[in-house]
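Participant: Got a predicted structure plus its sequence, pasted below:
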Amino acid sequence: MYGYDQSAYTGHAGPTTQQPYGVPQQPPPPGYGPHPGQQGYPEPPPQVQPQASSHHAAQPQPTGPSSPPAPPSLTDALRAYTSGATSTEEFHDVFLSSKIYCPRGENPGFLALHNTQQPVIPLFTSLKELRRYAGKDSRYFTVTGGEVLDLLPSGYGFALDMEGEHRIVLDARAVEEMVDYTMRRMYG
C-alpha cells in the first residue's frame, strides 16, 4: 500500500478506543458541521472561458527571477479557517492537495474513534501534531486530502489536529458536502 512510513510503534498514547473502518455502524446523529460562522460548501462559480479579441494582441507575461508565492501550508490554512480569516473554498483547495498524516493500526486503513458523538477519523496536518496525539513512536501513513475524501468510509467524519490549538471536527454530512463540492468543481 502506498504512503506508509515504516516507523516504529509503541502503542496509542490517547485515552480513546480505535477500531478499523468496516466495523458495522449506526446512522450518525446530528454532528458538528462546519466551523461556526462558516457556511457549508456553496455551488462552485460558473466556468468562464476567455474571449479572444481580434484587435488586441496577447500581452506577454513578465518573467523574472521571482517565483510565485508558495501556497499556504495546511496548518496555516487550518488556523486561518478556524479564525474566520479564510473562506471554506480556500481551505478546501489547500486541504485537497496537502499531505495528511494518519495514525496506523495493525490492519491497513484508517483508525476510527467510536467514543465520540459519531465515528470520526483522526487526521493531522503534520507529523508533529500526530505525535502530540499518538506518541513519539507511533506508526502512520500519509495521503493527500483529496485521497482522504476518496477513501473515507461512508458515515464517518474526521477530526483534524485533535490535540491542536486550531482543531476542526467535520461530521459525516460535512464530509459528504466536501465530496459533492469537489465533484461539482471537477466535473461541473
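Facilitator: Happy to help now that I have it. Given the structure is predicted, the values throughout are model-derived calculations rather than measurements.
Participant: When you work out contacts or count neighbours from here on, use the C-alpha atoms and nothing else.
Facilitator: Noted.
Participant: Residue 144 is in contact with residue 94, isn't it?
Facilitator: No - look at residue 144 against residue 94 with Cα atoms under 8 Å: they stay out of range, at 10.2 Å.
Participant: which of the two has more neighbours?
Facilitator: residue 94 (20 against 16; other Cα atoms under 10 Å).
Participant: Next secondary structure after the host helix or strand of that one?
Facilitator: Residue 94 is part of helix 88-97, with elements assigned from DSSP states H and E. Heading C-terminal from helix 88-97, the first helix or strand you meet, by DSSP H and E, is strand 99-103.
Participant: tell me what that following strand is packed against?
Facilitator: Packing partners of strand 99-103 (3 or more Cα pairs under 8 Å, 6 or more residues apart in numbering; DSSP states H and E): strand 120-123, helix 127-134, strand 140-144.
Participant: what about versus this one:
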Amino acid sequence: MYGYDQSQGAQQQQYASQQSYGAQPHGQPSHGQHGSVPGQHGSVPGQPLYPEPSPPSLADAVRAFTTGSLAAEDFQQIFATSKVYCPRGDNPGFLALHNTQQPVIPMFTSLKELRRYAGKESKYFVITGAEVIDLLPTGYGFVLDMEGEHRMVFDAKAVEQMVDFAMRRMYG
C-alpha cells in the first residue's frame, strides 16, 4: 500500500469481474444451463436486478461541499471511507508544506490529481480519510487537490473538529 502502483491488482480484479457467471466463449450458444426468473430479463443469476447506487466519489464530495450543496457531516462521512492519495519522500510519513500560515499536508482525491501536482514518477501512499484523521500530527492541516479546480484547505482547527466529529460518531 505504501508507494507502489497498485495497477497489477486492479487489472487482476478487472479480469475476474469480466468473467461473468456461466459465460460461454464467443460464438457458442448457451444450452439453457441457467433458468430465467420471470421479470429479470438479461440479469445475471445472483445479482440484484437494480444494484444499489454507488456512493459519491471523494472528488464529487469535494465539489459538492465547496459549492455548498453537501453538508459538513455528509462530507466527513464520505471522506472517512474514501481513498486519499498522499505524496511521500524517502522516509515513511506525510510530506508537509511549511511555507504556509500553518503547516499543511498535500493530499489528493485521485492518482491523476496527485500526478498533476507531484509529477508522473512521484512516490505516494494510499490511505482512507479516517486514517488521515487518526494519523495526522497535531497542529497540522491538510489541503485536498492542491492544483485542482475545487481545492479545499483544512487548517489544524478544522482537523480537530473532524476528529471530534469522528469520535462522537464512533463512541456517542
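Facilitator: Structure's in. What do you need? Predicted, not measured: the structure shown is a model, and the values here were computed from it.
Participant: Show me what the helix holding residue 94 of structure 1 is packed against.
Facilitator: If contacts are counted by 3+ Cα pairs under 8 Å, 6+ apart, helix 88-97 of structure 1 sits against helix 74-82, strand 140-144, helix 145-151.
Participant: That helix: which residues count as buried?
Facilitator: Using 16 or more other Cα atoms under 10 Å as the test for burial, helix 88-97 of structure 1 gives 88, 89, 91, 92, 94, 95, 96.
Participant: Check the mean deviation of the lengthiest helix in structure 1 from structure 2.
Facilitator: Longest among the helix segments of structure 1 by residue count, using DSSP state H, is helix 172-187. Once the two are superposed, helix 172-187 of structure 1 sits an average of 0.4 Å from its aligned residues in structure 2 (mean Cα distance after the TM-score superposition for structure 1).
Participant: Identify the residue nearest residue 63 of structure 2 in space, chain neighbours excluded?
Facilitator: residue 150 (5.9 Å; Cα to Cα, 6 or more residues apart in numbering).
Participant: Now do the SS call for that neighbour.
Facilitator: Judged by DSSP: H, G, I helix; E, B strand; the rest coil, the three-state class of residue 150 of structure 2 is coil.
Participant: Near it, how many other residues are there?
Facilitator: 17.
Participant: Nearest residue to the middle of structure 2?
Facilitator: Centrality entry for structure 2: nearest residue to the mean C-alpha point is residue 83, 2.9 Å, by Cα atoms, centre = their mean.
Participant: Identify the spatial nearest neighbour of that residue, chain neighbours not counted.
Facilitator: Here the residue nearest residue 83 of structure 2, using Cα to Cα, 6+ apart, is residue 128, at 4.5 Å.
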